[in-house]
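Colleague: this one's sequence-less:
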């Protein structure tokens, strides 16, 4: 028996992974990845905070230049993103602290807490910006 009689005449396309065509991201995996991404964003934002504080310590001209960059629409967009990243990371951390007490591992509780993290992050971001705009009279 030679190999030609065993192998099919036309090659079949086999998937690279058995489940790759059927994979749908789960809330838990998306939030886990988002938590890591927000940690990186917050690290970059911390460098931006140091630049802002250094400019304030350096004098009026450097501070005005940094304030002008922060006050632009791109700067405000970045600040808004950093604010959301902060609250998403914070709420996700609180969720993990609850899990550390060995509570909330039922599937229903996992999804409720996951969507609560997303909703709370959005609400806290909007509330922080609304408070900043009301108290500060705008950025």
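Modeller: Yep, it's here. Not measured: the values here are computed from a predicted model.
Colleague: going forward, measure contacts and count neighbours with C-alpha atoms only.
Modeller: Will do.
Colleague: And the helices in this structure?
Modeller: Along the chain, counting by DSSP state H, helices occupy 3-6, 27-58, 60-71, 73-100, 107-136.
Colleague: Distance to residue 18 and mean neighbour count added to these, as TSV?
Modeller: Below are the helices of the chain laid out as TSV (distance: least, CA to CA, whole Å; neighbours: other CA atoms under 10 Å):
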stretch	distance to residue 18	mean neighbour count
helix 3-6	24	8
helix 27-58	19	14
helix 60-71	48	14
helix 73-100	32	17
helix 107-136	25	15
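Colleague: Just put those in TSV and tack on distance to residue 17.
Modeller: Output for the helices of the chain, formatted as TSV (distance: least, CA to CA, whole Å):
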stretch	distance to residue 17
helix 3-6	24
helix 27-58	19
helix 60-71	46
helix 73-100	31
helix 107-136	26
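Colleague: for those helices, which one sits closest to residue 19?
Modeller: Each of the helices of the chain has some distance to residue 19 by CA to CA; the shortest is helix 27-58, at 16.0 Å.
Colleague: chain center to the closest one, what's the gap?
Modeller: 10 Å (CA atoms, centre = their mean, to the nearest Å).
Colleague: In addition, the following structure is provided for comparison:
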């Protein structure tokens, strides 16, 4: 290596950044997107069981009807709605609205609350029907 110092700035490491709500929601949006792959595999398994006949479908229904299966369905529905809410947030930003720092932070802070509310409404509707 050369002894000549470069005038280029060095990229700072992630550890120096202070976590902001917009940063957390960006990471959460990416994580929920990845988690949707696992939930989609379970959905495809259920569809294949449905097409395979009564025995396979009863096994899949038994799994999703168990406590563990319902927890998975609850978490999957939250992940799906959280990812959707984050997508709506990005859609709003794509229109040029809400790009100010305070507004973006407020929207990012409200996103998980809206997701939880929508998940609760969904599961209340499921229990009623």
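Modeller: Happy to help now that I have it. Just so it is clear, the model here is predicted, and its values are computed rather than measured.
Colleague: So which residue is dead centre in the second structure?
Modeller: residue 32 (2.7 Å; CA atoms, centre = their mean).
Colleague: What sits closest to the counterpart of that residue in the first structure if chain neighbours are left out?
Modeller: Counting by TM-score structural alignment, residue 32 of the second structure corresponds to residue 38 in the first structure. Nearest residue to residue 38 of the first structure, sequence neighbours excluded (CA to CA, 6 or more residues apart in numbering): residue 85, at 4.9 Å.
Colleague: Distance-wise, check the one you found relative to residue 136 of the first structure.
Modeller: 22 Å (CA to CA, to the nearest Å).
Colleague: Next: residue 123 of the first structure.
Modeller: On the measure of CA to CA, residue 123 of the first structure and residue 136 of the first structure end up 19 Å apart.
Colleague: re earlier: who touches the residue nearest to the centre of the second structure in this structure?
Modeller: The contact partners of residue 32 of the second structure, taken as CA atoms under 8 Å, 6 or more residues apart in numbering, are 79-80, 82-83.
Colleague: would you list the residues you listed in a markdown table and tack on distance to residue 36 of the second structure?
Modeller: Shown next, in a markdown table, are these (distance: CA to CA, whole Å):
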| residue | distance to residue 36 of the second structure |
| --- | --- |
| 79 | 7 |
| 80 | 7 |
| 82 | 11 |
| 83 | 9 |
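Colleague: Please report how far the aligned partner of residue 125 of the second structure in the first structure lies from residue 82 of the first structure.
Modeller: Using TM-score structural alignment, the partner of residue 125 of the second structure in the first structure is residue 131. Remark: distance between residue 131 of the first structure and residue 82 of the first structure (CA to CA) = 16 Å.
Colleague: go on, residue 64 of the first structure?
Modeller: Per CA to CA, residue 64 of the first structure is found 21 Å from residue 82 of the first structure.
Colleague: next one: residue 53 of the first structure
Modeller: In terms of CA to CA, residue 53 of the first structure sits 17 Å off from residue 82 of the first structure.
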